[in-house]
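Student: The following block contains a protein sequence and its predicted model.
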Amino acid sequence: MIIQMEGISKSFSGNQVLKEVAFSLEKGEIHALMGENGAGKSTMMKILTGIYARDSGTVEVKGKQVVYKGPKDAERDGIAVIHQELNILPELTVAENLYLGNEQTVGKTAWLKTKEMNRKTEETLRDLGLHVKATERAGNLSVGKQQMIEIAKALMTNADVIIMDEPTAALTDREIQTLFKTIRGLQEKGVSFIYISHRMEEIFSLCDRITVLRDGQYVGVKNIPETSFDEIVSMMVGRQLGGRFPELTNEPGDVKLEVKGLTRMGEFKDISFAVKSGEILGISGLMGAGRSEVVETLFGYRKAESGQILINGKEVQISSPIEAIRNGLGLITEDRKTKGLITDFSIRENISLANLKSISTNGWIAKKKESALFENLIKRLRVVCSSPEQQAKSLSGGNQQKVVIAKWLGTSPSILILDEPTRGVDVGAKKEIYTIMKELAEQGVAIIMVSSELPEVIGMSSRVMVMFEGQMKTILDRNELSEEHIMHYATGGDKHVG
């Protein structure tokens, strides 16, 4: 056994987040760690790597009991971590991010082997299917590409154990398959993986065993061939959830939003589509297809060079998010950390910022209105928090995502854009978000959903627009939806193939 954790307990300010938890990892094993947001998965891994000190219990690595003082101690023992929240420094180049803290120098001098590091960077990223220049500023890259850089950084450490916390959240199917191929290749060489993900398909495709936590307690461990999706979900949430996706039964109404010839050179060209009230239009495509760029342009975050946007048949000019909000749009961004939240602000402040008009009287915030809004939205989305004043950055990734969704629901948008709405969200919360989307559609809200998860796109869309290299390839009706069909167009296939 390469890692053995027994009786691990941990409390923060009297709140017990782990109680007598156990976990084991064998050499050359890919072991999934699963549980709802707040179940204690990340806390457990932070104890393993020395970020948190455990209150009780033992940790053995390679047969020896250890008490790491920090991540560097764990790294020296061959344990690398890919965190859920990106740690990219945007002003540095791709290569500088990859080698940060492990720079290659000429002998004992301070001179960097820049050319060699750049060459090795591009070679490593090519193996992961990512073709970017080592000298490119990391902040210019999409979230998905930044995630691949984080993965590459961990893979370059020659670790014996690699902990992956939601590594595929920003990746498309093609990048995921490339990553899985890399993981399996390392597994054959004896590298072990602790794999944290809410994507059940990935777990059953990649992993050997699953350990489940619920409310900070150990529930059990299962061998993949001996369990099922439903059993794992039941272990995670302690209840039956029913079908993964709610049935979409409402009939869409009149066209709410129409886009004609929208173009932003270098990102997308001649995008045209319409969304009806009560409809969920999915947008699918590979990384770099221009999906996020299109919806950010609709919201005024980017400026279109040509094209028209019509709401209720009337052309509108949207050159800023403020104008988008005034026109009834809401946008849940794919990058909650930098675009969706002010992480140093409290949950209350984040929700209130998007709803100042509805909770203010004569320019002053009405505390009763603010409290009522907060309580309603937090309860509706089941955000796990200690108080309205808890800082957003202290929440789990899934609960941060719920706060982003909550603040936009408070604005009562008539057009809601969701870019990767369930990224990093557990299976129970996903079902809640899907149910809210269904309810909003039934209330007449026009919804646009960008997602890299094909089951999600198929399960939650009335129609799907497929993009390829910045262009709209086709729009598929619900009865045409299948993973094979979508991927055919997403990879540039002929529009008229049946």
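Tutor: Thanks, I have it. Fair warning: this is a prediction, and the values are worked out from it, not measured in the lab.
Student: Please count neighbours and contacts with C-alpha atoms only from this point.
Tutor: Will do.
Student: Contacts only, for residue 20.
Tutor: The contact partners of residue 20, taken as CA atoms under 8 Å, 6 or more residues apart in numbering, are 6, 7, 8, 9, 57, 217, 218.
Student: quick one, what contacts residue 454?
Tutor: By CA under 8 Å, 6+ apart, the neighbours of residue 454 are 284, 483.
Student: Going along the chain, name the strands of the stretch 351-498 of the chain.
Tutor: Ranges of strands in the stretch 351-498 of the chain, per DSSP state E, counting those that start in this stretch, are 360-361, 364-365, 415-419, 446-450, 463-468, 471-477.
Student: for the stretch 201-350 of the chain, that is, sorry about that
Tutor: 209-214, 217-223, 255-264, 268-276, 280-285, 306-311, 314-316, 329-332.
Student: Output the contacting helices and strands for the shortest one.
Tutor: By that I understand strand 314-316. When contacts are defined as 3 or more CA pairs under 8 Å, 6 or more residues apart in numbering; DSSP states H and E, strand 314-316 packs onto strand 306-311.
Student: Residue 240 versus the residue nearest the centre of the chain, what's the distance?
Tutor: Centroid-nearest residue in the chain, with CA atoms, centre = their mean: residue 423, separated by 2.9 Å. For residue 423, the distance to residue 240 (CA to CA, to the nearest Å) stands at 22 Å.
Student: and the comparison structure, right after this:
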Amino acid sequence: MAAQQNPLVQMTGIAKSFGPVSVLRGVSFELVAGEVHALMGENGAGKSTLMKILTGLYRADAGEIRVDGRPVTMRNPKQAEGLGIAIIHQELNLIPELTVAENLFLGRELTRFGVLDRAAMRRLAGEYLGRLGCTIDPDTEVASLSIGQQQMVEIARALSLDARVLIMDEPTAALTEREIDALFAVIRSLREAGVGIVYVSHRMEEIFALCDRISVLRDGEFVGTETIATTDLDTIVHMMVGRQIGERFPKRSNGVGEVRLKVEQLCDDSRIDGISLDVHAGEVVAIAGLMGAGRTEVARTLFGLNRRTAGQVWLDGAPFAAKSPIEAIEAGLGFVTEDRKSQGLVLELSVRENITLPAVPTVGRSGVVAGKAEKHLVARFIEQLKIRTRDAELEVKSLSGGNQQKVVLAKWLALKPRVLILDEPTRGVDIGGKAEIYHIINQLAADGVAVLVISSELPEVLGISDRIVVMHEGRVAGELATATATQEAVMHLATGGQ
């Protein structure tokens, strides 16, 4: 880490409230040139709010911000960009109808003789994407890209700003191992060039591999700053949650029953080609693979979102072919999608409404919701999943990303499914929240639910599953018993090895 007398950024005594809810109270944070500084805390601790204040999206109620030693009042994001401060948001900020190049240069389009210079924007967009090892065509419409590809476009846009301060909020949440390696190489080169990087992530392996210092927030207050070289995981976790959380991946001892979900030679009309797998009652099976391998397509086809073109599916021994999500739900399937923002939630509805939306038949009669039953159901899941919300009537869009994810999970748990498909269930969730979700997965398995988990985090894949099905280019590349599997073995299969 480069030494410097004056920090690039110094935030002191920052306070912020939204109505009666105090989100930040006297928080301090500093960033020096040439360091990667992790900002950590549980979901709702105030990390994103603090960074939105630094980038001018929010105005602080109290406190001081200094950039290069000079006090500034951040009024808007344009001012922050002018000071060399850029942010990659956790929730993607792209316009789906525009191309990749148009999104990269939105608000600062290149012109020649008063006319948009599309050729120059395409060329530069290609260069910035190339720095990330990304081969996306700059003329591609963003709406057609996967979540991971959109994340790479967001990162490329931030790089194009040539920022002196770069804030990365969960930048690897939707990326594959290969893309993460490319991003880390870029981060290290930026650090060498003197850029100060604020790294917000819940992935402990990344923090300890990449960062120089860690600052921790808890319940809107500053807990402290530690140097990576002199701290350890247990210390940071205790700073974050104020308690011991036990084993990171809690063990299960329940037995496995009969085959509940059986899939043979499943194909869809886009990516998957002859997928065969099975999941027993009480078993957790993980699907691993690189982005584009077809993992999500398997889930979507089973749930009736993608059209099945070939293959057979059985549920508890009976033929099963959902032509729509309604049919899948009625058969006892639940599906936590990877994109909670556009597919998992109705952001304008309350926490209560989102949790009970698919469970209306279980909390009422003839389409009329019974208020008492609904209230009891919602309160139970808010407590069980430790969803941080002022009350159940708060719009779900007001929650942090991790708490939104918990609402999505609660929605499906309320249906008591026979088979639960979880696509990136802990994306954007803090370490305490992850442990809670792992306990819930274990409890579901103990209750006889067949659980199919899709995850890009290899430690998670190895830590929570009984078996691992590895996909490569739309096919099953191999299957591993978790007890003897390694990250290297999974990656070998995921990259096309035998």
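Tutor: Ah, there it is. Given the structure is predicted, the values throughout are model-derived calculations rather than measurements.
Student: Superpose the two chains and report the TM-score.
Tutor: In this superposition the chains share a TM-score of 0.98, using TM-score structural alignment, normalised by the length of structure 1; 492 aligned residues with a CA RMSD of 0.9 Å.
Student: show me the residues around residue 112 of structure 2 that make contact.
Tutor: Contacts here follow CA under 8 Å, 6+ apart; on that basis residue 112 of structure 2 touches nothing.
Student: ok, back up a step: single out the most deeply packed of the strands of the stretch 351-498 of structure 1.
Tutor: Highest mean neighbour count among the strands of the stretch 351-498 of structure 1 (mean count of other CA atoms under 10 Å): strand 446-450, with a mean of 26.
Student: now the strands of the stretch 351-498 of structure 1 in TSV, with distance to residue 157 of structure 1?
Tutor: What follows is those, written out as TSV (distance: least, CA to CA, whole Å):
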stretch	distance to residue 157 of structure 1
strand 360-361	53
strand 364-365	51
strand 415-419	32
strand 446-450	34
strand 463-468	34
strand 471-477	38
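Student: nearest to residue 272 of structure 1, of those?
Tutor: Smallest distance to residue 272 of structure 1 across these (CA to CA): 7.6 Å, for strand 471-477.
Student: Which neighbouring elements make contact with that closest one?
Tutor: By 3+ CA pairs under 8 Å, 6+ apart, strand 471-477 of structure 1 packs against strand 268-276, strand 463-468, helix 483-490.
Student: Same list (these) but as TSV, adding distance to residue 405 of structure 1.
Tutor: Converted to TSV, those look like this (distance: least, CA to CA, whole Å):
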stretch	distance to residue 405 of structure 1
strand 268-276	20
strand 463-468	22
helix 483-490	27
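Student: Among these, which comes closest to residue 77 of structure 1?
Tutor: Using CA to CA, those put helix 483-490 closest to residue 77 of structure 1, at 41.4 Å.
Student: Residues in contact with the closest one: which ones?
Tutor: 284-286, 454-455, 458, 466-468, 473-474, 494-495.
Student: so stretch 234-245 of structure 1 aligns onto which residues of structure 2?
Tutor: Mapped onto structure 2 using TM-score structural alignment, stretch 234-245 of structure 1 covers residues 238-249.
Student: May I see the buried residues of that stretch?
Tutor: Neighbour-count burial for stretch 238-249 of structure 2, counted by 16 or more other CA atoms under 10 Å, picks out 239, 240, 241, 245, 249.
Student: Which members of these occur in helices, if any?
Tutor: Using DSSP state H, the members of the buried residues of stretch 238-249 of structure 2 that fall in helices are 239, 240, 241.
Student: quick revisit: with respect to residue 301 of structure 1, which of the helices and strands packed on strand 471-477 of structure 1 lies nearest?
Tutor: So among these, strand 268-276 is nearest, using CA to CA, at 14.7 Å.
Student: which residue in structure 1 lines up with residue 226 of structure 2?
Tutor: Using TM-score structural alignment as the criterion, the counterpart of residue 226 of structure 2 in structure 1 is residue 222.
Student: In contact with that match: list those residues for me.
Tutor: By CA under 8 Å, 6+ apart, the neighbours of residue 222 of structure 1 are 209, 210, 211.
Student: Same check on residue 68 of structure 1?
Tutor: Contacts for residue 68 of structure 1 were tallied using CA under 8 Å, 6+ apart; they are 48, 49, 50, 74.
Student: Let me have the contacts of helix 483-490 of structure 1 in TSV, extended by distance to residue 416 of structure 1.
Tutor: What follows is these, written out as TSV (distance: CA to CA, whole Å):
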residue	distance to residue 416 of structure 1
284	17
285	20
286	22
454	20
455	21
458	18
466	19
467	20
468	23
473	23
474	22
494	31
495	28
